[in-house]
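>>> Sequence plus the predicted model coming up.
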Amino acid sequence: MKISVIGTGYVGLVTGACFADSGNDVICMDVDSAKISKLKMGILPIYEPGLDEIVKKNLSAARLSFTTDLEEAVRKSELIFLCLPTPPGRDGDADLSIVFNVVRNIAKILKREIKLNPHVRKLIVSKSTVPVGTADRIREIIFSTIGKIPETAFIDVASNPEFLKEGNAVQDFMFPDRVVIGVNNGESEKIMRELYEPFVRTGAPILVMDTRSAEMVKYTANAFLAMRVSFMNEIANLCEKLGADVEKVRIAIGYDVRIGPKFLFPGVGWGGSCFPKDLKALIKMGGKNGVDLKIVKAVYEVNEKQKRLIVEKIKKHFNGKLKDKKIAIWGLSFKPKTDDMREAPSITIINELLKLGASVVAYDPVAMPNAKKIFDKKIKFAKNQYEAIKGADALVLVTEWQEFREPDFNYMKSLMRTPVVFDGRNIYKPEKLKGLGFVYYGIGRK
């Protein structure tokens, strides 16, 4: 199939590259000319394991191309995927201005194309996370601009939400748990089924529904997963007060088949581009329609509080005297295997430490270039994890990168001014560190 992907962020780039890798001809379009120039050379603007190999491979095979020309992308494709940013507005609602501006331009291009070719066939697919009813609005914009279309032409709008985890996005796309498709007619369903057939050969279902239900699926999934994490963070905080160990609690309830083990890890809170934005948008949708989503609101509030919890532990350990204390930070991105700093708990933690007069030295395997844009010269950045803790009064583990899991603890102790570890992801064994002479603080641990 001939496909265009409008927008080359995380979702757009993965979508375009993976569709090309299954044999489709894909054009990825973006208004950022500098980004497109680099992508044409195989230089990616993001870190995502495995993505650079797929991009280079399909560029070389001429199945994947990049352009800043929207008209070229629309004219040369049968399917047009909208992978555009929908950032939260001031009131928390999703800002759809970019999406609708692009749709208006696409509609104008389609109107010109229909005059030249009355047999034109185009399916516009919304892949961005958008409020319920957005596909209907896209359809309204397109058909009000085009007017009456010839009976020989086919133009329609579908919804196809993404479920890609940063750090595992390529695997998630190639081997999905399920594919959700929102359509309004059999022809669009047939096109989308054919497109996704290569990705569901292992038995994953293609779930077909109306566009509004498809749009709601994404918000519901993210809110539910965020709820699990926030719930366990509250249980962890109670465990500390009661002298229980949240790790033992987590493992035990995870064996219950009604619950399962995933997304039950307590820590310093969730971040990223999806959970915070989507929960705000869902709360706003509820308010607009007279539904007070109390649980969703609580999930968000608990998370904001959790980001500051570890700072309170640090303050308590140092009796509130953090002026001139050197605090080392391991991990800056909101999760491992990504350089994404959006809504990362590390931002809140570092800013709170700076307010208290501490100096901060941070290390992250891939996120430091993005972190430098946020903190500039307010903090120092180390060349490696051990350089970060040299002369430190405490270490705060924020992001559980694999290389942080089995460090040389004896070497760490020799480097640090005082051997104090605040384990924000519970990746270390308290007994082991205490036996080596460390002062250890976890989340919900005895």
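Sure, I can see it.
>>> C-alpha only now, for contacts and for neighbours.
Will do.
>>> The closest residue to M174 other than its chain neighbours: neighbouring residues, count only.
Spatially, and ignoring its direct neighbours in sequence, M174 is nearest to F199 (5.7 Å; CA to CA, 6 or more residues apart in numbering). Counted with other CA atoms under 10 Å, residues neighbouring F199 total 19.
>>> surely F199 meets V170?
No. Contact criterion CA atoms under 8 Å: F199 and V170 do not qualify, at 11.6 Å.
>>> can you give me the strands in the stretch 301-446 of the chain?
For the stretch 301-446 of the chain, the strands defined by DSSP state E, counting those that start in this stretch cover 326-330, 359-363, 380-381, 394-397, 420-423, 439-441.
>>> so which of the ones you listed gets nearest I54?
The closest of these to I54 is strand 359-363. By CA to CA, the value is 28.3 Å.
>>> any idea how far the closest residue to K380 other than its chain neighbours is from K165?
With sequence-adjacent residues excluded and distances taken as CA to CA, 6+ apart, K380 is closest to V361, at 4.6 Å. According to CA to CA, to the nearest Å, V361 and K165 sit 28 Å apart.
>>> Of these two, which one has the most company?
Applying other CA under 10 Å to V361 and K165 shows that V361 carries more neighbours, namely 23 against 16.
>>> Pasting the second one now:
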Amino acid sequence: MRSKIVVIGGCGHVGLPLGVAFSLAGYDTLLMDSDRRAVGSVNEGHFPFLERGGDEKLQAALQQGLRASSDPQDCGDRDVFVFVVGTPVDEHLNPKLSDVIGTIDAYEPYVRSDSLVVMRSTLFPGTMEHIRSRLQQSGKRAKLAFCPERVSQGYALEEIETLPQVVSAFDDASFDSAYELFRDIAPSVIRLTPIEAEMTKLMANSWRYLEFAIANQFYMIAESSGVDFYRVYDAIRYDYPRAQGYKSPGFAAGPCLFKDTMQLASFFDNKFYLGHSAMLVNEGLASFAVEKLRKLFDNSLWGKKVAILGLAFKANNDDIRESLSFKVKKGLEFYGAEVLCHDPYRENERDLNEVLRMADGAILCTPHREYQALNINKPLVDVWGNYRTTNIEILPGFERNS
């Protein structure tokens, strides 16, 4: 008989796709979430956020018995407790684990000694050891595993089925139980120790954050020198295999990359110099964009109407968490500009045509597909290269003999 699963934090960007995947794999799955609005939306068959193919799969899962609740007492008969709780950094850029620990404490009375507790959230190295000690002190000998998510917002349902799943545990019994669970929804499983898994998640996200910082730093160097960066970018990458992985510039933000890089830095006693440098570069791109627009208006934005195109932290998505668009907005307002915000995936005060008609200038903050073909004949800052008009010249060389 298959285990009964409860996903705590189950109506969010990470928990809901996971819960749907378990349900469609045949597990009796309950989604627990304190957000009653999200719970209602899920029970009605609608994702509370954009997820490709989400509603269709959610409705199929509901037919198989998936349900969402805000009442912790509903999870009293569960065998597997999957915790999906955000792990932000505090104002000092140190890990803030109080939400995770508090949630575990709240559900600990429902955990039995034969239960499996799965941590799905990103964890600071050593946190699993702390959680194990905490459960043992409560008298519970439950099995414990750390199985971090590695999915991209908006594509989680697809990536759960296509990406290898990291599974870690302190003992064979815990690993075996977690493996039996995830082998039903993942194409392969990578076995690690808990601290290896904790580092794997943080280092993977930090690596991506560093890649974006390199591109953004080079962009700012070129543009500050009066050089069209994208001509340089094309020259670097053209028919040069070793440069095909070279990222293009853009705002690197969102709920994961920044804070995971800072968590890794905190773990290494703030000696992760590359990570801190990446943070300064990526966060600084917002100010660079504002200054770039200000120069287009003879160094004065006072009284100008400026359109911010895109509020989400990534393209073709509605997730605005930790988006640098809001940092851009504050920078513009500091210089006395009136800011007109628009995002096709959010509710807007004005439609796009009206925003562009009213605006004196614009900054493309998120390269949504809806913005790709716009013809903006006003001062514009486009760090993404969406509206680039120049190309490098490629001339023929010698002809090889056949």
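Received, thanks. Since the model is a prediction, treat every value here as computed from it, not as a measurement.
>>> re earlier: dump the strands of the stretch 301-446 of the first structure to TSV, plus distance to L110 of the first structure.
Output for the strands of the stretch 301-446 of the first structure, formatted as TSV (distance: least, CA to CA, whole Å):
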stretch	distance to L110 of the first structure
strand 326-330	50
strand 359-363	49
strand 380-381	50
strand 394-397	52
strand 420-423	55
strand 439-441	60
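>>> Those strands: which one's closest to A281 of the first structure?
Of those, nearest to A281 of the first structure by CA to CA is strand 394-397, at 30.4 Å.
>>> in the second structure, what residues pair with the closest one?
Under TM-score structural alignment, strand 394-397 of the first structure corresponds to residues 361-364 of the second structure.
>>> what about that stretch, how far off from the first structure?
Compared with the first structure after the fit, stretch 361-364 of the second structure shows a mean deviation of 1.6 Å (mean CA distance after the TM-score superposition for the first structure).
>>> Quick one: map T193 of the second structure onto the first structure.
Looking across to the first structure (by TM-score structural alignment), T193 of the second structure lines up with D210.
>>> which residue numbers in the first structure go with stretch 203-222 of the second structure?
Counting by TM-score structural alignment, stretch 203-222 of the second structure sits on residues 220-239 of the first structure.
>>> Can you mark which positions in that stretch are buried?
The neighbour-count check on stretch 220-239 of the first structure (16 or more other CA atoms under 10 Å) flags 222-224, 226-237, 239 as buried.
>>> and these, which two are the farthest apart?
Between all members of those, the farthest pair (by CA to CA) comes out as N222 and C239, at 25.8 Å.
>>> Tell me the helices and strands packed up against the lengthiest helix in the second structure.
Identified as the longest helix of the second structure according to DSSP state H is helix 194-224. On a contact count with 3 or more CA pairs under 8 Å, 6 or more residues apart in numbering; DSSP states H and E, helix 194-224 of the second structure meets strand 143-146, strand 165-169, helix 229-237, helix 257-267, helix 273-296.
>>> Repeat the analysis, applying 6 Å as the threshold.
If you count contacts as 3 or more CA pairs under 6 Å, 6 or more residues apart in numbering; DSSP states H and E, helix 194-224 of the second structure packs onto helix 257-267, helix 273-296.
>>> okay, now L44 of the first structure: neighbour count?
Count around L44 of the first structure with other CA under 10 Å applied: 18.
>>> Contacts only, for the residue mapped onto it from the second structure.
In the second structure, the residue paired with L44 of the first structure is F47, using TM-score structural alignment. For F47 of the second structure, the contact set (CA atoms under 6 Å, 6 or more residues apart in numbering) comprises D55.
>>> again, 8 Å this time
41, 54-55, 58 (CA atoms under 8 Å, 6 or more residues apart in numbering).
>>> Go through these one by one and say which ones hold in the first structure.
Checking the contacts of F47 of the second structure against the first structure (both residues aligned by TM-score structural alignment, their matches' CA atoms under 8 Å), the contacts still present are 41, 55.
>>> most surrounded residue in the contacts of F47 of the second structure?
Neighbour counts for those (other CA under 10 Å) peak at L58, which has 26 neighbours.
>>> And it? What does it align with in the first structure?
Under the alignment (TM-score structural alignment), L58 of the second structure pairs with V55 of the first structure.
>>> next one: S177 of the second structure
Alignment note: S177 of the second structure maps to I191 in the first structure; criterion TM-score structural alignment.
>>> In space, what's closest to the match of T193 of the second structure - neighbours in sequence excluded?
Using CA to CA, 6+ apart and skipping residues adjacent in sequence, the residue nearest D210 of the first structure is G182, 4.6 Å away.
>>> ok, the corresponding residue of the second structure for that neighbour - contacts?
Alignment note (TM-score structural alignment): G182 of the first structure maps to S168 of the second structure. S168 of the second structure makes contacts with 145-147, 175, 191-194, 197, as judged by CA under 8 Å, 6+ apart.
>>> same thing but 6 Å
S168 of the second structure touches 145-146, 191-194, counting by CA under 6 Å, 6+ apart.
>>> List just the nearest of the residues you listed to C75 of the second structure.
Using CA to CA, the contacts of S168 of the second structure come closest to C75 of the second structure at A145, 19.0 Å.
>>> Contacts made by stretch 272-283 of the first structure with the rest, please.
With contacts defined as CA under 6 Å, 6+ apart, stretch 272-283 of the first structure is touched by 88, 92-94, 222, 334, 342-343.
>>> what's the farthest-apart pair in these?
D93 and F334 (22.2 Å).
>>> higher neighbour count, these two?
Neighbour comparison, D93 of the first structure and F334: the larger count goes to F334, with 27 against 21 (by other CA under 10 Å).
>>> what's the counterpart of that one in the second structure?
Checking TM-score structural alignment: F334 of the first structure goes with F313.
>>> Distance check, the nearest residue to its match once chain neighbours are set aside against A315 of the second structure.
Closest residue in space to F313 of the second structure, ignoring its immediate chain neighbours: S323 at 4.4 Å, by CA to CA, 6+ apart. According to CA to CA, S323 of the second structure stands 11 Å off from A315 of the second structure.
>>> Looking at these two, which has the bigger crowd around it?
Ranked by neighbour count (other CA under 10 Å), S323 of the second structure and A315 place S323 first, with 21 against 16.
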